[in-house]
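Peer 1: Requesting a structural model of the entry that follows:
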Amino acid sequence: MTVMALSLDRHDVILNPYPLTGPIGITLGLAPWLIGGTALALHDPFDHAVFVQQILTTGATVTALPGTVLDRLLEDGIVTDPQCALRHVGRVCAAPNLGDRLAVEAPADRGGFELYPLGDLACLIEGDSKRLGRGTLPSGVFQIADHGEVTAFLETALVAGPEPDTKDIAVRGPLIPKVRAAEDATRDTGARDARNFIATGLRGEMRNGRLAVIRDPDLVYHGGFTIAASELDGLYQAFPRFLDAACFVLPDPVMGDRIFAAVVPDPSMPVSLAALRDFLNERSVASYKLPDKLLIVRTIPRDAGGRILRDQILKQI
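Peer 2: I've put the predicted structure just below:
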């Protein structure tokens, strides 16, 4: 879909700042490289100065970035620099409502587009229509025209969520898996419904005829991945040097959410972030589920029902 949506060919060079193992990296990098024969330049982990140098020296014609990073490139004149060969500049709307804060427009000759990761099921690319309300998805059938032929790749809709009075964004189409992998599902959304839709695990609502992702307190939005917070809790709690543990997040302009581990250590045992990471790596836990930092706390706050009160964790410091 990326090749058709952006009219890419073997002369294009994609500068991809996302891991190829995630939904954004596959859509922006791996798939067009394999299918369209484009050149692929990788940039991970993200370093702003190095990325700017790559834009100006690799001949990159396509890239996509979180809106805050792209805004900085536009404001600094990087995108309009004579050495910049970019002809497609995309904004990645990976965290709920992230797009609502964006203001700077890419030049008309740079082929602006927006990229929306839909959980672990798909990504959607849409041309930049310079809307006032960014970060919203088209509702209904998403089509791409190629040489006069129109192909329907994806259809989006709202379906009943797992809790009363909630709605989930669901998708169906020829490229959508028949079922989600159980180990990757953020909720019990593995099966298709009677209309053949499968839920993405993203909570949503309608805004002016379009779909908007709204934050779910039980999910973590990290670099295009959507992760159940309870899954991270279980991973960190399994470390034998901890008496208790939980994840919490802080906002990050590039990744959406930065992941941290709050832990109550066993006082008789040494504890470190490196030791926790080694433990998780030995169990083949995906790298995007590893915490960036470790915070030692007295207790993990919970309500009467045992639910972790993540907003209370930092108040212990």
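
Peer 1: alpha carbons only for contacts and neighbour counts from here, please
Peer 2: OK.

Peer 1: okay but A64 is in contact with Y18, surely?
Peer 2: No - counting by Cα atoms under 8 Å, A64 sits too far from Y18 to count as a contact (9.2 Å).

Peer 1: Let's compare: structure for the following, please.
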Amino acid sequence: MTTPPNASPTLDGLFQRVLGRQPEALALIDPADKMRVTGTAPMRLSFAQAERAIAALTAHFIEYGLPANSVIAVQMPNTVEFVLTMLAAHRAGLIVALLPQLWRQADLTIALNRSGARAIVTSSKIDGVSHADLAMNAAAEAFSIRYVGGFGQDLPEGMVSLDDVMAADFAEPVTVPADARRAAIVTFDVTADGFRAVPRSHLHLISGGLSVFLESGLPQGATLLSALLPSSFASLAASLVPWLLSGGVLALHHPFDIEVMEREINAAACDVLVAPAPLAQRLAEAGLLDRTPTLRHVLGLWRAPEQVASSAAWDHPQATFTDLYLFGEAGLFGARRAADGLPATIMPGAHGAPRAVASSSIAGEILITPKGTLGLRGPMVPAVAYAPTSESGNSLVSGKAIDYVDTGFAARLDRSTGAICITAPPIGIMAVGGYRFLSQDLSEWAKRLGQNAMLTALPDRLSGYRLAGRTSDNARARDAFTELGLNPLMVEAFRDRPAAD
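Peer 2: So this is what the prediction gives:
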């Protein structure tokens, strides 16, 4: 497939541009412990090898009759197969719905029905959990699903082996013409109004990734190690898109084995680390940068951006540190720290990429809404997906059309500097790492366990919140929540504590 020279690029278009320049260059590296995670051997693919696998998967999706612009749901670990599947789906004209790895049958069924997915792709096992069985059970409850595919061994009956597809001969497919304005992904968020699907175009994705790439000052040909699960807009904007923009190497790490991560950085001579910011700061304080001399850039993602202002100074001059402020699936912005190591001042209004250059192109706009919350708008922000709409389809607030997303994060302006201060997360929403849910759901889930059961969220510096539970029989509570198909974070809230000495 070729893209007209003046057309806006898609993700696959960016890949093909790099492929045309350096087909034999190394492109993708699997996690070193992939055998433990999925039971399959790790791969190292050049751009030409990746292209062959992408073309084979593309031909397969088209041959199976998945119509253009239909949704293919993907629940996979941070491995090479995810990247290949996503690029192949786009080349086949499909929209990729990203399903978080921690989701179990209850969450999966809601997401599949909400997005109207026609297909689902997963791995046989991830960290010992049979995701193939989860996918088959969820597909049985989603009437729109017509195709289920998987990578790995011992796939259940009815699931197509995509490893066999990549290894087999195929006819070059007739692909759908590329259109960057077309929806590329669907992610899932929770707001005060509840669960919602958030579609994004290729332009949204590339705008977000370009702002990260330029603000952090990543070099061409960079080797990035991404320790992010591929289930959100932020994970793609901070890893997959910068890789394609730099034309370098994307090394993948399945979170989090610190010793394995260190070996991977040194083995691939990575110069960029992409990881949750609290973890990256802890690793730096523990001497990681001294043991990984090639690292020059660290991109730290803050899923609780209200924590940035109180974070420790970055006292590691051998590597720059860029704070990436994340606001659910609404959007993000980045700010590279200066020589003093302190978080950069965030001013309201339009900001460029890179932020320090006044003449740079506009990456977005930050504002304080009339409700005293932080709002975002710009080329990466899908405003229509968040706001209530009128019959004509315009996004409305109090009857007026808007073009921004209210993130729900409480914010104010500093009286002396005019800078934005983010003070609190959205009311009524809990976030454990990248998993967001309504606080009222905790009490509803606890009620299913009977009287005297409690499930609550406690503040946690690393993940925002952590879950804790109490009941008269923890083992029974774990079994009940597992049977209900709830997220393992809920199940493990009722883990047994060691007896005090």
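
Peer 1: And the TM-score between them?
Peer 2: TM-score for the superposed pair, counting by TM-score structural alignment, normalised by the length of structure 1: 0.69. Supporting figures: 273 aligned residues with a Cα RMSD of 3.7 Å.

Peer 1: how about the helices in structure 1?
Peer 2: For structure 1, helices defined by DSSP state H occupy the ranges 2-6, 23-25, 31-36, 48-57, 67-75, 229-237, 273-282.

Peer 1: Nearest to D81 of structure 1, out of those?
Peer 2: Closest approach to D81 of structure 1 among the helices of structure 1 is made by helix 48-57 (8.2 Å; Cα to Cα).

Peer 1: what range in structure 2 does that closest one sit on?
Peer 2: Counting by TM-score structural alignment, helix 48-57 of structure 1 falls onto residues 258-267 of structure 2.

Peer 1: Quick check: that stretch compared with structure 1, mean distance?
Peer 2: Taking mean Cα distance after the TM-score superposition for structure 1, the mean distance separating stretch 258-267 of structure 2 from the aligned residues in structure 1 is 2.8 Å.

Peer 1: Flag every buried residue along stretch 253-272 of structure 1.
Peer 2: For stretch 253-272 of structure 1, the neighbour count (16 or more other Cα atoms under 10 Å) marks 254-265, 271 as buried.

Peer 1: re earlier: how about the helices of structure 1 in TSV, adding mean neighbour count?
Peer 2: Formatted as TSV, those follow (neighbours: other Cα atoms under 10 Å):
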stretch	mean neighbour count
helix 2-6	17
helix 23-25	23
helix 31-36	17
helix 48-57	14
helix 67-75	19
helix 229-237	19
helix 273-282	15
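
Peer 1: of all the ones you listed, which lies closest to I176 of structure 1?
Peer 2: Taking Cα to Cα, helix 23-25 is the member of the helices of structure 1 nearest to I176 of structure 1, at 12.6 Å.

Peer 1: mean deviation (superposed) between the closest one and structure 2, please.
Peer 2: Per the superposition on structure 2, helix 23-25 of structure 1 and its aligned residues are separated by 3.0 Å on average (mean Cα distance after the TM-score superposition for structure 1).

Peer 1: I'd like to know which elements that helix is packed against.
Peer 2: Helix 23-25 of structure 1 sits against strand 122-127, with contacts defined as 3 or more Cα pairs under 8 Å, 6 or more residues apart in numbering; DSSP states H and E.

Peer 1: The strand it packs on: how far from the chain's middle?
Peer 2: Relative to the mean C-alpha coordinate of its chain, strand 122-127 of structure 1 is positioned 12 Å out (Cα atoms, centre = their mean, to the nearest Å).

Peer 1: Mind jotting down where the strands sit in the stretch 401-501 of structure 2?
Peer 2: Counting by DSSP state E, counting those that start in this stretch, one finds strands in the stretch 401-501 of structure 2 at the ranges 405-413, 420-424, 429-432, 435-438, 454-460, 464-470.

Peer 1: Quick one: closest of those strands to A335 of structure 2.
Peer 2: strand 420-424 (13.1 Å).

Peer 1: any idea of the angle the closest one forms with strand 405-413?
Peer 2: On the basis of axes from the mean of the first three to the mean of the last three Cα atoms, to 10 degrees, strand 420-424 of structure 2 is oriented at 110 degrees to strand 405-413.

Peer 1: give me the stretch of structure 1 that strand 420-424 of structure 2 matches.
Peer 2: Residues 211-215 of structure 1 are where strand 420-424 of structure 2 lands when matched by TM-score structural alignment.

Peer 1: That's all I had, so thanks and see you.
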